[in-house]
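Trainee: Sequence plus predicted model, see below.
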Amino acid sequence: MKNLLVRLVFLVFSVVFLVGSDRSDVGETTTYNRFEVPFYGQPVPIEYDPGMRLPSLQSIEHANIRSAVRRADRSPTRPLLNSLLAAKERYELNDFLFYKLARLSLRVIYEGRNRNAQELGLYKMLVDVGFDARLTFRGGRVFVNVYTSEDLFEVPIIDTGNRPYANLSCMEQDCNGRQRLYIYDGHPNPRGRSFGFQLTRWPRLAEQPVDRELRFLYHGVQQSMKVTYDKTMVDIMKDYPFIHEYCYLETPLSNTLRKSLLPQLEHYMQRMDEQQRLELLASFTRSAFAYKEDSEYFGRSKPMVPEELFGYSYSDCEDRSALFFALVRDLLDLPMAVVAYDDHLTVAVGSETIPGDAFRMNGQRYVFCDPTGPRASSRIGIIPPGYEDKKFTIIGAYK
């Protein structure tokens, strides 16, 4: 119900926005250009007025930026923004994917040139839809920053006016480390809404199904299954910003993977009790996927959402915890706690009867069910080996 209300509010805002358009922002419909942009395999129709294109900035300083922003305010950007808002509603894009589509469209409109004009166009559209956006500049370049209340990592953040702003431009470009950025003093939406990165649901983009054969050990007996995942979701996450660890666990399985994987696991679980079902799921996440640390496999930290485990050759403890969390939630609907050690992530499941290592939180007993290992073991109720005497924190919970 909450998601429906959010969508309705956004739709009403969009309708009001369109009805109240200033004609100078709309241009002449006879001059509109149209194209389709491939967005993660989904052709998205885009319409724009070529009169919206801005000239190159001769030099980057406050006065020139102010002049360019005023020119952008008078330019006919509304046709493009209308296309983007329609796509956001139709394909159920979150804020970050809306931004990605806007950036990709501007790149096509400017034919990959005039980078600073593209940034100014993006800034205007973010402001027009109600975000609190700020411009920064340095060394001949303009950067777009947007206020967000969400936790981000490995993304440049500036703090001004008691608000954190994420540098969207630096997600796409090499920003040369931590050199000082100058803040443009224009601030059209100081009370604008927070920009969202979390994926509480997947967008409705074209499905790209990929089959994968999996084998896993359950109490020493090899089991096999063929699953189908959606490559579109894996592609979305390839360059997604690094959000809070718990957000990866909350990201759902795609409809493609749900329809393929869950019925097979449910079939295995027939006539099993609760402990055996948890042992089966732990066995699956431990042994169906090869293990390798992110630093060795990707050369950097790369937390995965559950879908991504099926699209890569290797995964680590964070990734398996995300998948185990999703499977227990969707198949068993049991309480869970996400347990974080300094260098390991695991999951504990709420149960008063399953024997083994456990702890209490808010009156509920949680038994350890490590999704990572040991690989050949199906036992649960054991603190991960080597962590018996180490302190941990709870970074999230379900139910």
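Mentor: Looks like it arrived, so ask away.

Trainee: make it CA atoms for all contacts and neighbour counts henceforth
Mentor: Fine.

Trainee: Would you tell me which helix is longest in this protein?
Mentor: Of all segments of type helix in the chain, defined using DSSP state H, the longest is helix 2-19.

Trainee: Show me what the next helix or strand after that helix packs onto, helices and strands only.
Mentor: Of the helices and strands lying after helix 2-19 in sequence (DSSP states H and E), the nearest is helix 23-26. When contacts are defined as 3 or more C-alpha pairs under 8 Å, 6 or more residues apart in numbering; DSSP states H and E, helix 23-26 sits against helix 62-74, helix 78-91.

Trainee: quick one, helices of the stretch 101-250 of the chain?
Mentor: With DSSP state H, counting those that start in this stretch applied, the stretch 101-250 of the chain shows helices at 115-128, 169-172, 231-238, 245-250, listed in chain order.

Trainee: and here's the other structure:
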Amino acid sequence: MRISLVSKKSLTDIRNRICLNDWFFYQFLVVFTDELFPNADDNFKTAFIWFTLMKFGYDSRLSFENGRIYLAVRSESKSYPGYSKKKNFYSYLTFPNSGYNIEEFFIHGKSAKDFDFSLFQYPCHETTREIRKNIDFKITTSEGHSVATANVIIDLDILDHLRQFPALEFRYLVNSKLPVETHESFFKSLNSLIEGKSESEIIQLLLSFVQTSTEYSDDLQNPSLHREKWYTPFESLYYEKSDCEDRTVLLYYLVREILDIPIILIEYPSKDHVNVGIALTNLKTGLFYKGNYFKVFETTSNFGQDGTSQIYRFSEFQIQAEYFPK
């Protein structure tokens, strides 16, 4: 079995042309292998994908159980089940039927690249299925409550791809990118609403946006999902329902993009809860972390409250994502 330099170059050219990150490249290899070897069994196809990933420099490994072989890749992410070995974590891309500690029977020691689940780009299409969406949300003015509207372009093809994406950890979600058309349309619309506002006014507007632009629904109660999977900011701009985690990720992303100030995502494991800490300018009280005071905001507070929280004072918490401007 051999991938020639020409074949590897062809695969590289295809990958670059249609903008595939590691996960989408793996999905492409699954389809490519099925078409290349339509009559081969699953073990052969898995071995071919492993061999291809190895040739592309990934630390990919095979395991064996009950007559089947399984593919794992080294990754910093634990988005997929896997196993640890010598301080490294290996995520299974094809899953054993029982357990995740089965024996490796082949290791290629020269491959050293991690498999990266980051969403820094999305698959490109020659034609797109774009829709324009108006997102209504409540804001507070001197006259009381009113409704504002943000406009956004959504590529439905990208949404289809994301439905097959693993359930990501927070640090991957908050750092995922918006597609170019979505970013340009949404922030053009949003900037017109925040123009001339102070830092605290912008935060309150963004908080109102994430709290009131969607209906609250727990992932497991959402009929469109069959497992708990938190949304990327892009998905949150499309779907009509969201939960605490989805809203917190979106607020983190918006504050970072618009204000470029220190921000943290805080998880409370015992309470199955998350919120956001924002280092407001000249803030002298709050949660102290890495030389900054953070005011903590809840994304599921009822509209009309300021959204601030003191839960960190009496609950154990972990910082799952952080951003400090360079």
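Mentor: Received it, and whenever you're ready, just let me know what you need. As the structure is a computational prediction, the values presented were derived from the model and not from experiment.

Trainee: Out of the helices and strands packed on helix 23-26 of structure 1, which is the most enclosed?
Mentor: helix 78-91 (a mean of 20; mean count of other C-alpha atoms under 10 Å).

Trainee: what does it rub up against?
Mentor: The contact list for helix 78-91 of structure 1 (C-alpha atoms under 8 Å, 6 or more residues apart in numbering) reads 7, 11, 14, 18, 21, 25-26, 32, 44-49, 93-94, 98, 101-102, 125, 203-205.

Trainee: run the last query once more with 7 Å
Mentor: D25, V26, I46, E47, Y48, D49, F98, A102, M125, P203, R204, L205 (C-alpha atoms under 7 Å, 6 or more residues apart in numbering).

Trainee: ok, back up a step: which among the helices and strands packed on helix 23-26 of structure 1 is found nearest to L257 of structure 1?
Mentor: helix 78-91 (18.8 Å; C-alpha to C-alpha).

Trainee: Find the nearest non-adjacent residue to the equivalent of S242 of structure 2 over in structure 1, please.
Mentor: Mapped onto structure 1 by TM-score structural alignment, S242 of structure 2 lines up with S315. Distances taken as C-alpha to C-alpha, 6 or more residues apart in numbering put Y291 closest to S315 of structure 1, at 5.2 Å, once the chain neighbours are dropped.

Trainee: Alignment lookup: the one you found to structure 2.
Mentor: Superposed on structure 2 with TM-score structural alignment, Y291 of structure 1 falls opposite Y216.

Trainee: was I right about that match contacting S242?
Mentor: Yes: between Y216 of structure 2 and S242 there is a contact under C-alpha atoms under 7 Å: 5.2 Å.

Trainee: So which of the two has more stuff around it?
Mentor: Comparing Y216 of structure 2 with S242 by neighbour count (other C-alpha atoms under 10 Å), the higher total belongs to S242, at 25 against 17.

Trainee: Surely the more buried one and E215 touch.
Mentor: Yes: counting by C-alpha under 7 Å, E215 is a contact partner of S242 of structure 2 at 6.3 Å.

Trainee: Switch the helices and strands packed on helix 23-26 of structure 1 over to JSON lines; also include distance to F359 of structure 1.
Mentor: Converted to JSON lines, the helices and strands packed on helix 23-26 of structure 1 look like this (distance: least, C-alpha to C-alpha, whole Å):
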{"stretch": "helix 62-74", "distance to F359 of structure 1": "57"}
{"stretch": "helix 78-91", "distance to F359 of structure 1": "43"}
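
Trainee: who wins for proximity to T136 of structure 1 among those helices?
Mentor: Nearest of those (C-alpha to C-alpha): helix 62-74, 9.8 Å.

Trainee: Report the inter-axis angle for that closest one versus helix 115-128.
Mentor: Using axes from the mean of the first three to the mean of the last three C-alpha atoms, to 10 degrees, the direction of helix 62-74 of structure 1 lies 60 degrees away from that of helix 115-128.

Trainee: List of residues touching helix 62-74 of structure 1?
Mentor: Against helix 62-74 of structure 1 from outside (C-alpha under 7 Å, 6+ apart): S24, D25, L120, G121, Y184.

Trainee: Name the nearest residue to the spatially most central residue of structure 2, ignoring sequence neighbours.
Mentor: With distances taken as C-alpha atoms, centre = their mean, the residue of structure 2 nearest its centroid is L173 (2.7 Å). Once flanking residues are discounted, L173 of structure 2 sits nearest to T232: 5.3 Å by C-alpha to C-alpha, 6+ apart.

Trainee: Now do the same contact list for the aligned partner of the one you found in structure 1.
Mentor: Matched to structure 1 by TM-score structural alignment, T232 of structure 2 sits across from V305. V305 of structure 1 makes contacts with Y248, L249, T251, D319, A322, as judged by C-alpha under 7 Å, 6+ apart.
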